[in-house]
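# sequence and predicted structure below; questions after.
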Amino acid sequence: MNYRFQNLLGAPYKGGNALVVNNSLLISPVGNRVSITDLIKSETVTLPSQSSTNLRRIAASPDGLFLLAIDENNRCQFINLPRRAVLHRITFKHPVADAKFSPNGKFIAVAAGKLLQIWRSPGFRKEFFPFELIRTFTDCNDGITSLDWSPDSDYLLAGSKDLTARLFCLKKSTKYSKPFLFLGHRDVVVGVFFGTDKKTNKVCKVYTVSRDGAIFTWVCSEMDGDFGEPESPGTPEQGQGNNEEGGSDKRVKKRKNFDGKDGALDLEDRFQLHKLKWELIKKDFFMQDKAKTAACDYHRGLDMVVVGFSNGVFGLYQMPDFVCIQSMSKSSRKITTAVFNDLGNWVTIGCARLGQLLVWEWKSETSILKQQGHYYDVNCVAYSPDSQLLATGADDNKIKVWTVSSGFCFVNFPEHTNAVTALHFLPRNCLLSASLDGTVRAWDLFRYRNFKTFTTPTSKQFVSLASDQSGEVICAGTLDSFEIFVWSMKTGRLLDVLSGHEGPVHGLVFSPTNATLASSSWDKTVRLWDVFEGKGAVETFPHTHDVLTVVYRPDGKQLACSTLDGHIHFWDPIEGLLMYTIEGRRDIAGGRLMTDRRSAANSTSGKCFTTLCYSADGSYILAGGNSKYICMYDVADQVLLRRFQITHNLSLDGVLDVLNSKNMTESGPLNLIDDDNSDTEEGVDKQVTNKLGYDLPGSLPNHGRPIIRTKCLRIAPTGRSWAAATTEGVLIYSMDESFIFDPTDLDVDVTPEVIDAALKENQSSRALILSLRLNEDSLIKKCIFGVSPVDIPAVASSVPFKYIQRLVEALAYLLENCQHLEFILEWCQELCKIHGYSIQQNSRKLYPALKSLEKAHTRLNQDLADTCNSNLYRLQYLCSASPAK
């Protein structure tokens, strides 16, 4: 019940701009969420907050405490990064192309359409109106594309679609002065940057980059002589400043303003940047054939520019000499973000079309980070037996293996030639995969290679996969011939072909307790097969609608299957009787597609569960399908415990329950009408057809927008987390570690003070039992460490069995997070000796806790083994070295 969103895998980047905060934290938008990657620790987390649509722009404060996230609907969230909490919200009235915090952190510049708005940055204080609009500049003739602040936070550069760049001054004066114009570009200005003098740290030059691959260098030079009326307002040759020698501070010059009025220009105005003369001294071109400049960034300390192009090439250029330091292609698609870190030694390159992020150390020419998500929807996920790894397979023919704790993909298997439809882990570090290319492949997770391939005499399309408990027999169900193929894992030979189904076999699962194979098909049946005896189908469970999937309870005494009418049927596989049925059509209903002619409440098509998964103890079941909801049911009482809404992203179809009639036109919904002027390469293209080549019965095809759905659900063997393969990626939900206790087991004598008093009196057994009754983590750990190693057997024998599960969970946590390894392992050993029989009899109830302990032990064993091997080799080297003479 207490699961919360933890992370998003399978999609590290989906468009927008990326940022590097505090020199090592990479922040990137992932749909309507924000992902933070620690480049030092190699860990990634996804913030729990969601925007209403896909994020378009993000900006971080100079101290790294606040994040501004703006989506496609111009709705902005002001987020506290350390606490991962949304502090404030605001909606802008115009599309936002860029936003940046000032270097002093006091202001936020927002490019809202043609307007340049300056907002006061909110802080930690509570305010009724946290965002205060300070000033608005309306000088641009077209949309603003890029912004840059001067180091002193007094000036702003703004590049625009009107082929110009403008220099604005934030200081208010008695008379309004027009911004200085940088003219000469022949295409949209995509980047503007201030350059400073390394000695004085004052602004002395400006760089402007246009989309056609041109970079102009502008230098500030103070004018001599009197002010005169410029030939044309805003040209680079205009004189807007004076630096006469001798007595210039005593005189006040008069000149005629552009509006025809006379105004005074004092000494302070004379040295304002937007009133000085800026000269174009150099024009350089990147010369990338027909490629356009898509992203750029500038590092003031190194005086270096990084530029990404639409052909996937990015280059580093030393300014102002325009020397190309590096130029290489790391992607075949348009680069949508390029940014330096604070030190300038790393460059972050992002490609939204491929979902790829690359952190490149340009001095050593090595990759610090290289992560790429699945290009198409994820079809299947699978947990490893120790819950440390998660494998994903998708329509892009690739298999990726992720580390759950860090959120990083460490291996990619691209050998399949068609969509991957099913995955299954074997007990000994082996992964099985089934694909529409007609092969079932076995992957070695030690050597990262495909060591065995299972095929059929004629090409088939496999959509389901299963293996027995020993891993000796492999079974796969087909989409086209309606058969089940059985292979030997040891020899790779085809042992048997099970025939009898009259529709695609979309569900296969072996019983956890015996060799019985259960299969579900669209022919409205669930069949049980005796694979080893060769007797064929031994039992058939008929249904009134197509059966979409089937799963076994962990104890093997119950079978659950979902049908097209939205029901979940529970069978007794031993007696062959229907135990009960859950009607889940109303529970999963929700979300109206753009093409639906009926409301979500009245629609009856496609409301069914396509994937099921039992919990580790079998007490509840998770169900997902063609909906934005994932339902959790209590199996014994057949009641809905909780509904998880997997997304609030309105950029996906099927999220809104009620559509806005204002968006309906004669040609159909406004969101489905293609705009010829839109740039489809800015992000992932609209997915139009599922690569599987078929749709579930009753479901509607995709007409231009990604439809939110859940294709696969898997619960970790530890029971502490579960994964859902959705349209947005793989969502990881984990158990909340908050303070929970059972009030029925408490009385007035169970208090933290009583526990501390028992510890002081050396009553360690009583203190431990009291802390387990109170069920507070800190007290339980304190009491565990308060037991002497000699007294561990006596204290372990005095603990009642009903508290064993909680004690094992605490020991599993300590084994992963503390340094007293021998002490904790001795606790585990004594518990197994004393309560071994009771644990064996109640293994189903204690299964999640025991799996967590096994996971911690396995990880510890691997870490110690690597350390010992390293020390062994080092000692051998030292011993073999000749002694110094």
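Yep, it's here.

# going by C-alpha atoms from here, please, whenever you check contacts or count neighbours.
OK.

# which residues touch the helix or strand harbouring V45?
V45 is located in strand 43-46, with elements delineated by DSSP states H and E. Applying C-alpha atoms under 8 Å, 6 or more residues apart in numbering, the external contacts of strand 43-46 come out as 6-8, 33-38, 405-408.

# helix/strand/coil for the closest residue in space to P793 that isn't next to it in sequence?
Among residues not flanking P793 along the chain, E830 sits closest, at 5.8 Å (C-alpha to C-alpha, 6 or more residues apart in numbering). Under the three-state scheme (DSSP: H, G, I helix; E, B strand; the rest coil), E830 adopts helix.

# count residues in the vicinity of E830, would you?
17 (other C-alpha atoms under 10 Å).

# cool, V30 as well?
Burial of V30 is recorded as 23 neighbouring residues (other C-alpha under 10 Å).

# residue contacts, it?
A11, P12, Y13, K14, G15, N54, L55.

# test my guess that the fifth one contacts I335.
The one in question is G15. No. Counting by C-alpha atoms under 8 Å, G15 does not reach I335; the two are 9.7 Å apart.

# ok, the two, which is more surrounded?
Neighbours per residue, other C-alpha under 10 Å: of G15 and I335, the larger number sits with I335, 32 against 28.

# any idea how far the residue lying closest to that one once chain neighbours are set aside lies from G213?
Once flanking residues are discounted, I335 sits nearest to C351: 4.7 Å by C-alpha to C-alpha, 6+ apart. According to C-alpha to C-alpha, to the nearest Å, C351 and G213 sit 19 Å apart.

# check V754 too.
Applying C-alpha to C-alpha to V754 and G213 gives a distance of 74 Å.

# same deal with N17?
In terms of C-alpha to C-alpha, N17 sits 20 Å off from G213.

# shouldn't the residue nearest to I335 be in contact with T337?
Yes. Using C-alpha under 8 Å as the test, C351 is close enough to T337 to be in contact (7.1 Å).

# the more surrounded of these two?
For the pair C351 and T337, the greater number of neighbours falls to C351 (30 against 24), based on other C-alpha under 10 Å.

# what sits against that one?
Y13, K14, G15, S331, R333, K334, I335, T336, T337, L357.

# most surrounded residue in those?
The most crowded member of the contacts of C351, judged by other C-alpha under 10 Å, is I335 (32 neighbours).

# and the biggest helix by length in the chain, what does it pack against?
Scanning the chain for the helix with the most residues, using DSSP state H, yields helix 843-880. In terms of contacts (3 or more C-alpha pairs under 8 Å, 6 or more residues apart in numbering; DSSP states H and E), helix 843-880 is packed against helix 804-817.

# list the buried residues of the helix it packs on.
By neighbour count on 16 or more other C-alpha atoms under 10 Å, the buried set for helix 804-817 is I804, Q805, R806, L807, V808, E809, A810, L811, A812, L814, L815, E816.

# next, format those as CSV and append distance to I399.
As requested, the buried residues of helix 804-817 are exported to CSV (distance: C-alpha to C-alpha, whole Å):
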residue, distance to I399
I804, 39
Q805, 36
R806, 36
L807, 38
V808, 34
E809, 32
A810, 35
L811, 34
A812, 31
L814, 33
L815, 32
E816, 29
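
# also this one, for the comparison:
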Amino acid sequence: MNFRFQNLLGAPYRGGNTVISNNTLLISPVGNRVAVTDLLKSHTTTLPCQSSSNISRIAVSPDGTFLLTVDDRNRCHFINLSRRVVLHRISFKHPVSVAKFSPDGSLIAIAAGKLVQIWRSPGFRREYFPFELLRTFADFDGKVTTLDWSPDSNYLLAGSKDLTARILYLKKSKKGALRYRPFLLLGHRDSVVGSFFAVEPKTNRVRRAYTVARDGVLFSWGFVDGSVSDAMDAEGSEPESPGTPERDAEGDLNVENGAVKKRKECDGEIDDEEGYLCRGKWELLRKDFLGQAPEKVTACDYHRGLDTLVIGYSNGVFGLYQMPDFVCLHLLSISREKITTVVFNELGNWLAFGCAKLGQLLVWEWRSESYILKQQGHYFDVNCLAYSPDSQLLATGADDNKVKVWTVSSGFCFVTFSEHTNAVTALHFMASNNCLLSASLDGTVRAWDLLRYRNFRTFTTPSSRQFVSLTADQSGEVICAGTKDYFEIFVWSMRTGRLLDVLSGHEGPVHALMFSPTNNILTSSSWDKTVRLWDVFDGKGAVETFPHTHEVLTVVYRPDGRQLACSTLDGQIHFWDPIEGLLMYTIEGARDIAGGRLMTDRRTSANSSSGKFFTTLCYSADGSYILAGGVSRYICMYDVADQVLLRRFQITLNLSLDGVLDFLNSKNMTEAGPLDLIDDDNSDIEDGVDKQTRVNLGFGLPGSLPNRGRPIIQTKCLRIAPTGRSFVAATTEGVLVYSVDESFIFDPTDLDINVTPEAVEEALGENQPSRALVLSLRLNEDSLIKKCIFAVMPGDIPAVARSIPSRYLKRLIEALADLIENCPHLEFVLRWSQELCKAHGNSIQQMSRNLLPSLKSLQKAITIIHQDLADTCSSNEYMLRYLCSSGAKE
């Protein structure tokens, strides 16, 4: 039962900004979670911490230690990235559009509405109030859209929707008054979406600045040093930096001549080296037009070391420009939808792009013009899942008509099949591990070759049908698919692709099909309140029918084939003996699966009958427990033998989804309906589209969601890995991966007063490896078990393997599987595995049901090592041929 959240697949990016930390770690928000992708190791993980709603802004500290996330409800999490834990929390009073750490990491700049706030970075200190507000700038007349720090962390360049950019100085005088009034950079005719400081390479001091407007106009600004004499000679009495006059300490307006005021500032306050930007003025050097009208600029970033600017447009095109001469290096299109985020890495050789509407995340090496990362999630809901027999691959099918295959260990999608023309409803992996079947509402069942990545066979029917279920027999020779419209089951030959039979008898949609693991009996469930058993090979039709009082939603076999479970519309799970045809027992699960209240519900969640049933079931690898999910935020785990609820997994805390809250706040109810569903957003059209896109992405078909597109939380499919070490859930949030993590739990197998870590160390000291290993297995300490395994001499492995009691075989096999994947002593661990199978062959056969998950884990580890060695040998072979041929020529 010790399953913990491990990763989120199916949606690598949904909106917000991305950042690159330590030059190789790409950090991106995914709903209310944060995904971290190692671009060197090609591995992605998802942080276990969750926000209360979708994350809109993230920022990472310069050293890569801390991560700041802000969600749509203005709630902020301060996270330690290495430990993956939340250190501090705070709520801002205004919507946050930008958040950035200062270059020295001591400050955080927050653009909250029209305000720019400077906060002290909390760090590792234990404080009651970790966030301290140091400064607030309220000089803007519109929403602040962009921020950039100077290298010395003393200045901020801020752009706003009021068509201006301002240079803010953070220092204060002794009297508490401002040393420097914000300098205005004027001239833009649209919102400023990007503002950046440029520095001189030799002095590392700011001498230029760039501002980019939404209409595609780039301004280049230059800094000119000023002196007191220059200020005195200035013509006119107007201040050199346009803006409203300041007030003095008594509150009176300061209407002095700008030159005199500047002289007083220089004489009194701004005479240190840090305030050099206060002793000069800014001039507009040049104005450049990006030439993509009528498209708008939606994202941009600047790299100071390379003096290079990258700009993304609303039509999916991006441009890379060398400054200050504005030379276009690249102008390419990466999609047809707008680019929502773009960022350089620290070295400037990689560019990361994000497209929220497509769920696309790209990392591009612009010098070699090659992709480092190219991932795209499902556009709509994931409907079905399938594990490969070795648990290494996971296939997903969704409403966007696509089938994707993911590597579970890395979290990467390596192939996408898009030949279906309608939603994919069912998937099935063949026993060969190289063939995948998919069924769709377009009336076809397709077979995919995972070695050549192509559709090699398509199964169709004489007239158009909509398939919603799929299965294949153990040999892979017979394919069966159930329909939604005509209530039939079609049977094809895998070898010839010919339609063999059409099974009729159901009076409702056939939503689940499964062959018995031990014989050739096909089981189907339908909304006609029956579960039917069919003899497909002998042509006898339905051999038995199990009637129910309510519609049957799904059916699943236990791995040993001696029990089947089905869920009905009244919230019950029925367990049948398929051999005797008897109902064994029933679990009442309506109260357990009961979800939260929807925004449009007129009844409380306790009185509502909607969603109180299971739509997907899945047995564990050993058949001891069963997982169940439905239109709810919970996944229930039941013990099959005792029919009790063992645990409930809450799949999300995201309040941006509907059905998460149990009780609605009556203060939010109005005559027009719930306040959250009233669209009173006064932002411009593009921002409104952005918000709608971020909500709709990945959640159901267009028009199928209530009101403003708030998706309803639910679990559409559950699958447990054949190894039994993990399970996946296709939810509204994406595909959630849960795995067993034994480092967080102490679970001894056979404990008494003499079984201690000291006893294990004593046995090792007395050169008794067999006794030490048995004690460590009884204690069930992973580190001690591995230590005892390595303490055995290679020649003593057969004797020690024979001395292990059979009840500890499962734990020992799991430890060996983990060692094969993570330790370099491959031959030693393989010798252990071989001798253990020789010594306990009969016991393994007798305990096959309990040992099956552990044995599949061992098989998976050996398969991975075999593939790695094969690839290494192949590359070495070609390298040796090349070296030999080059040596012969010389």
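The structure has been received and is ready for your questions. Just so we're clear, the structure is a prediction, and the values are computed from it rather than from any experiment.

# so which of the contacts of V30 of the first structure comes closest to I484 of the first structure?
The shortest approach to I484 of the first structure among the contacts of V30 of the first structure belongs to A11, at 33.2 Å (C-alpha to C-alpha).

# check contacts around that closest one.
V30, G355, Q372, G373, H374, E728, G729, V730.

# ok, now K161 of the first structure?
By C-alpha under 8 Å, 6+ apart, the neighbours of K161 of the first structure are D142, G143, I144, T145, D187, V188, V189.

# check the gap between it and H185 of the first structure for me.
Going from K161 of the first structure to H185 of the first structure by C-alpha to C-alpha gives 10 Å.

# then T439 of the first structure?
On the measure of C-alpha to C-alpha, T439 of the first structure and H185 of the first structure end up 55 Å apart.

# ranges for the strands of the stretch 401-550 of the second structure?
403-407, 412-417, 424-429, 435-440, 445-449, 454-459, 467-472, 478-483, 489-493, 499-503, 510-515, 521-526, 530-535, 541-547 (DSSP state E, counting those that start in this stretch).

# adding mean neighbour count and distance to P853 of the second structure, write those out as JSON lines.
Formatted as JSON lines, the strands of the stretch 401-550 of the second structure follow (neighbours: other C-alpha atoms under 10 Å; distance: least, C-alpha to C-alpha, whole Å):
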{"stretch": "strand 403-407", "mean neighbour count": "21", "distance to P853 of the second structure": "19"}
{"stretch": "strand 412-417", "mean neighbour count": "18", "distance to P853 of the second structure": "24"}
{"stretch": "strand 424-429", "mean neighbour count": "26", "distance to P853 of the second structure": "18"}
{"stretch": "strand 435-440", "mean neighbour count": "26", "distance to P853 of the second structure": "22"}
{"stretch": "strand 445-449", "mean neighbour count": "20", "distance to P853 of the second structure": "26"}
{"stretch": "strand 454-459", "mean neighbour count": "16", "distance to P853 of the second structure": "31"}
{"stretch": "strand 467-472", "mean neighbour count": "26", "distance to P853 of the second structure": "22"}
{"stretch": "strand 478-483", "mean neighbour count": "26", "distance to P853 of the second structure": "26"}
{"stretch": "strand 489-493", "mean neighbour count": "21", "distance to P853 of the second structure": "31"}
{"stretch": "strand 499-503", "mean neighbour count": "16", "distance to P853 of the second structure": "34"}
{"stretch": "strand 510-515", "mean neighbour count": "25", "distance to P853 of the second structure": "20"}
{"stretch": "strand 521-526", "mean neighbour count": "25", "distance to P853 of the second structure": "24"}
{"stretch": "strand 530-535", "mean neighbour count": "21", "distance to P853 of the second structure": "28"}
{"stretch": "strand 541-547", "mean neighbour count": "15", "distance to P853 of the second structure": "30"}
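
# export the ones you listed to JSON lines and tack on distance to S885 of the second structure?
Converted to JSON lines, the strands of the stretch 401-550 of the second structure look like this (distance: least, C-alpha to C-alpha, whole Å):
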{"stretch": "strand 403-407", "distance to S885 of the second structure": "37"}
{"stretch": "strand 412-417", "distance to S885 of the second structure": "35"}
{"stretch": "strand 424-429", "distance to S885 of the second structure": "44"}
{"stretch": "strand 435-440", "distance to S885 of the second structure": "39"}
{"stretch": "strand 445-449", "distance to S885 of the second structure": "36"}
{"stretch": "strand 454-459", "distance to S885 of the second structure": "36"}
{"stretch": "strand 467-472", "distance to S885 of the second structure": "50"}
{"stretch": "strand 478-483", "distance to S885 of the second structure": "51"}
{"stretch": "strand 489-493", "distance to S885 of the second structure": "50"}
{"stretch": "strand 499-503", "distance to S885 of the second structure": "55"}
{"stretch": "strand 510-515", "distance to S885 of the second structure": "55"}
{"stretch": "strand 521-526", "distance to S885 of the second structure": "59"}
{"stretch": "strand 530-535", "distance to S885 of the second structure": "62"}
{"stretch": "strand 541-547", "distance to S885 of the second structure": "66"}
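
# with respect to R181 of the second structure, which of these lies nearest?
strand 412-417 (50.0 Å).

# what's the matching range in the first structure for that closest one?
Here strand 412-417 of the second structure aligns to the first structure at residues 408-413, judged by TM-score structural alignment.

# on average, how far is the matching stretch from the matching bit in the second structure?
Once the two models are superposed, stretch 408-413 of the first structure sits on average 0.6 Å from its counterpart in the second structure (mean C-alpha distance after the TM-score superposition for the first structure).

# what's in contact with that stretch?
Contacts with stretch 408-413 of the first structure, where a contact means C-alpha under 8 Å, 6+ apart, come from S42, E43, T44, Q371, K398, I399, K400, V401, W402, T403, Y448, R449.

# what do you get if the cut-off is 10 Å, keeping everything else the same?
9-10, 12, 37, 42-45, 369-373, 389-393, 397-403, 443, 445, 448-450 (C-alpha atoms under 10 Å, 6 or more residues apart in numbering).

# in the second structure, what residue corresponds to N649 of the first structure?
In the second structure, N649 of the first structure lands on N654 (TM-score structural alignment).

# quick check: that match touching R710?
No. Checked against C-alpha atoms under 10 Å, the pair N654 of the second structure and R710 is beyond contact range at 11.5 Å.

# now, the contacts of V30 of the first structure that are in strands?
L55 (DSSP state E).

# quick one: contacts for the closest residue to S770 of the second structure other than its chain neighbours?
Closest residue to S770 of the second structure apart from its sequence neighbours, by C-alpha to C-alpha, 6+ apart: V800 at 5.3 Å. Applying C-alpha under 10 Å, 6+ apart, we find V800 of the second structure in contact with 768-771, 773-774, 789, 792-793, 832, 835-836, 839.
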